[in-house]
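Novice: Structure of the sequence below:
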Amino acid sequence: MEVTLLGTGDTTGTPTVGCDCDTCERARDPDAELRERARERGLDPSGGVERSRFSVYVRNDETGESLLVDASPDFRHQFLRESVPLPDAAVISHVHFDHLDGLGNAYRLFDHLPVHAADETDPVTDESVAETVRRRYDYLDTVSVSAETPFEPFSAAGFEVTLVPVTHPPLLCYGLRIEEPQTGAVLLLSGDTCYDVPERSKAALSDADLALVEGIVHPEACEFHPKGGADHAADGVPRTFGTKHMTLRGARDFAGDIEAAEYRIVHTAHYVPADLAFADDIALDGERFTL
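Specialist: Below you'll find the predicted structure:
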């Protein structure tokens, strides 16, 4: 299994359009330390480093197929930049635009793209993720939507995939367990979530070779959120920013909770101060992992 991080940022990405904060400026023009750190990850930082909107590309070494997790609005840029083939199937974790709206790129690019999404009805939208995807992209004849039941494995691009409910109010959202049956390699994605994930879900997301765990901001940012922070650790540090995203501390603790062999923090915002935003465990676009 080869995992390519197409997009590792939040809704606006890093650098953010029109922003001159220290984090965005450092991403545009990396200093020597950040350039070296990027090179150590196999990246070419000559044009800056990036966290575009979230998306992950997973290649099945045994079948030659590939799976796209979430369809970023930066779809075109990501696929051109990474020079990976178009996917054989896709999974959508939830209906927020930064995870879904790139699906429109299927127009004229695919002969057929199976898209998998959860079948649970969301009380807020009164439809499931699968139904929302089907309704919004009903004009795309190349896209077929398969409704999948959470916790019940299904096959996609030769992988065994399981949608795992997480906590991202007010909408339903899902993490993912992706296993390559022939090798037993396991990739886990927390999905967009707060730290307070149900125990059954946490168990389903445990024991991965690699976990991609959401961590949107540093804990100190909670004082600026209207709802503050939640899920405080024993030392008082909040592990949830507001109600629906993990802090960096939450992401690190969550990775420990699920006992991942290796992890990277994803979906990180440009609000993280520049001296914290490029730590070794916070992902950058283009990183690749072989499991």
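Novice: C-alpha only now, for contacts and for neighbours.
Specialist: Will do.
Novice: Could you measure from residue 217 over to residue 33?
Specialist: As judged by C-alpha to C-alpha, to the nearest Å, residue 217 and residue 33 stand 22 Å apart.
Novice: neighbour count winner among the two?
Specialist: Neighbours around residue 217 and residue 33, counted as other C-alpha atoms under 10 Å, are more numerous at residue 217. The numbers are 27 against 9.
Novice: ok, now which ones touch that one?
Specialist: 241, 246-248, 268-269, 271-272 (C-alpha atoms under 8 Å, 6 or more residues apart in numbering).
Novice: Let's see which of the residues you listed end up in strands.
Specialist: 241, 246 (DSSP state E).
Novice: Would you convert the contacts of residue 217 into CSV that also reports neighbour count?
Specialist: Shown next, in CSV, are the contacts of residue 217 (neighbours: other C-alpha atoms under 10 Å):
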residue, neighbour count
241, 31
246, 34
247, 30
248, 29
268, 32
269, 24
271, 17
272, 21
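Novice: ok, so of the contacts of residue 217, who is nearest residue 177?
Specialist: Nearest to residue 177 among those: residue 246, at 18.9 Å, using C-alpha to C-alpha.
Novice: and residue 39, helix, strand or coil?
Specialist: helix (DSSP: H, G, I helix; E, B strand; the rest coil).
Novice: From residue 117, how far off is residue 149?
Specialist: 8 Å.
Novice: Return the member of the contacts of residue 217 nearest to residue 196.
Specialist: residue 246 (9.0 Å).
Novice: I'd say that closest one and residue 221 touch.
Specialist: No - judged on C-alpha atoms under 8 Å, residue 246 makes no contact with residue 221 at a distance of 11.4 Å.
Novice: Another for comparison:
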Amino acid sequence: MQVTFLGTGTSSGVPMIGCTCEVCRSLDHRDQRLRVSVHVAIEGRSLVIDSGPDFRQQMLRARITHLDALLFTHEHKDHTAGLDDIRAFNFRQQQDMPLFGEPRVLRQLQQEFSYIFAEHKYPGVPRVSLHPIEQDHAPFDVLGLPVQPLRALHHKLPVLGFRIGGFCYLTDANHIGPETMALLHDADVIVLNALRREQHISHFTLAQAIEILEVVKPKRAYLTHISHQLGRHQDVEAELPPWLRLAYDGLKVEVA
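Specialist: Below is the predicted model of the structure:
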């Protein structure tokens, strides 16, 4: 399995509009973060988790020419706003794009992208098929590939992460219950959000993310959904143990 980090930034991206802090002015490409998303290539399948507002740019930059399915963690715009750009894959592949998400999330997509689901569709709109994820902890099938949902909370909003083989991906969370903690054990790679150092109402801090990862003990771990408030990539990473790294846009990771 190969995982590509398409975006590792928070909802405003990094640099943030109008900000002149040292992170937003940094020339290090690792400090330039699009909205959070990841691509998973496994057993001939091409999957993307979350299509935020930078989706088109991410597909072009990563040179992704085929996409089999989109998985959604939750319905916030920084995770869904780029859905319209799946049209290019519809044209190339001549088939509907499967969308996997909780029923609540799929209903939100139907509202925000109502033209996609209209009875009389305008020519050229995206073509999709909806696949509800009905249970918190029961694996579901994505084109013959078993995917394990990982329940978490984003403040009071239930969100999902996903485990695919030895790869676990959890973003936009500030609470993980015991059932999900058990599902994180024995992972090869875990990706977890770490927004900043200061307490936040809906995201793990750097210290909180490290504390969780030290409990579940993956072989390797990466932090994502990073804001400009966390600090420069090179400075933060120098503080971390060897098994834990900051993810950055374009990073590719091989997973057993």
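Novice: Look at residue 149 and residue 117 of structure 1 and report which has more neighbours.
Specialist: Taking neighbours as other C-alpha under 10 Å, residue 149 of structure 1 and residue 117 compare with residue 117 leading, 27 against 15.
Novice: now for that one: what does it line up with in structure 2?
Specialist: In structure 2, the residue matched to residue 117 of structure 1 (TM-score structural alignment) is residue 101.
Novice: where do the helices sit along structure 2?
Specialist: With DSSP state H as the criterion, structure 2 has helices at 55-62, 77-80, 87-93, 103-112, 178-184, 206-216, 233-237.
Novice: any chance of the ones you listed in TSV, plus distance to residue 248 of structure 2?
Specialist: Shown next, in TSV, are those (distance: least, C-alpha to C-alpha, whole Å):
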stretch	distance to residue 248 of structure 2
helix 55-62	13
helix 77-80	17
helix 87-93	25
helix 103-112	27
helix 178-184	22
helix 206-216	15
helix 233-237	8
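Novice: And residue 46 of structure 2? What does it align with in structure 1?
Specialist: Per TM-score structural alignment, residue 46 of structure 2 is aligned with residue 66.
Novice: How about residue 157 of structure 2?
Specialist: Match for residue 157 of structure 2 (TM-score structural alignment): residue 171.
Novice: separation between its match and residue 133 of structure 1?
Specialist: Between residue 171 of structure 1 and residue 133 of structure 1 the distance is 14 Å, computed by C-alpha to C-alpha.
Novice: who has more neighbours, these two?
Specialist: Ranked by neighbour count (other C-alpha under 10 Å), residue 171 of structure 1 and residue 133 place residue 133 first, with 24 against 15.
Novice: The aligned residue in structure 2 for the more buried one: what's it in contact with?
Specialist: Aligned counterpart of residue 133 of structure 1 in structure 2: residue 109 (TM-score structural alignment). Contacts here follow C-alpha under 8 Å, 6+ apart; on that basis residue 109 of structure 2 touches 75, 80.
Novice: for the stretch 101-250 of structure 2, what spans make up the strands?
Specialist: Under the criterion DSSP state E, counting those that start in this stretch, the stretch 101-250 of structure 2 contains strands at 128-132, 140-142, 145-154, 157-164, 167-170, 189-193, 220-224, 244-246.
Novice: Now residue 232 of structure 2: closest residue in space, sequence neighbours ignored.
Specialist: Leaving aside its chain neighbours, residue 232 of structure 2 sits nearest to residue 23 (5.4 Å; criterion: C-alpha to C-alpha, 6 or more residues apart in numbering).
Novice: Could you report the neighbour count for the one you found?
Specialist: Other residues within reach of residue 23 of structure 2 by the criterion other C-alpha under 10 Å amount to 21.
Novice: separation between it and residue 148 of structure 2?
Specialist: Counting by C-alpha to C-alpha, the gap from residue 23 of structure 2 to residue 148 of structure 2 is 35 Å.
Novice: Could you do residue 216 of structure 2 as well?
Specialist: Counting by C-alpha to C-alpha - residue 216 of structure 2 and residue 148 of structure 2 are separated by 17 Å.
Novice: and the residue positioned nearest the centre of structure 1, what is it in contact with?
Specialist: Structure 1 has residue 54 as the residue nearest its centroid, 5.0 Å off, counting by C-alpha atoms, centre = their mean. The contact partners of residue 54 of structure 1, by C-alpha under 8 Å, 6+ apart, come to 6-10, 70-72, 98-99, 266-267.
Novice: Tell me, of those, which are also contacts in structure 2.
Specialist: With both residues aligned by TM-score structural alignment, their matches' C-alpha atoms under 8 Å, the contacts of the contacts of residue 54 of structure 1 that structure 2 also has are 6-10, 70, 72, 98-99, 266-267.
Novice: Neighbour-wise, which one of the residues you listed leads?
Specialist: Going by other C-alpha under 10 Å, residue 266 tops these with 32 neighbours.
Novice: okay but that one is in contact with residue 214, surely?
Specialist: Yes - assessed by C-alpha under 8 Å, residue 266 of structure 1 is found in contact with residue 214 at 4.9 Å.
Novice: distance between stretch 10-30 of structure 2 and the chain's centre?
Specialist: 20 Å (C-alpha atoms, centre = their mean, to the nearest Å).
Novice: Next: stretch 59-70 of structure 2.
Specialist: For stretch 59-70 of structure 2, the distance to the chain centre is 14 Å (C-alpha atoms, centre = their mean).
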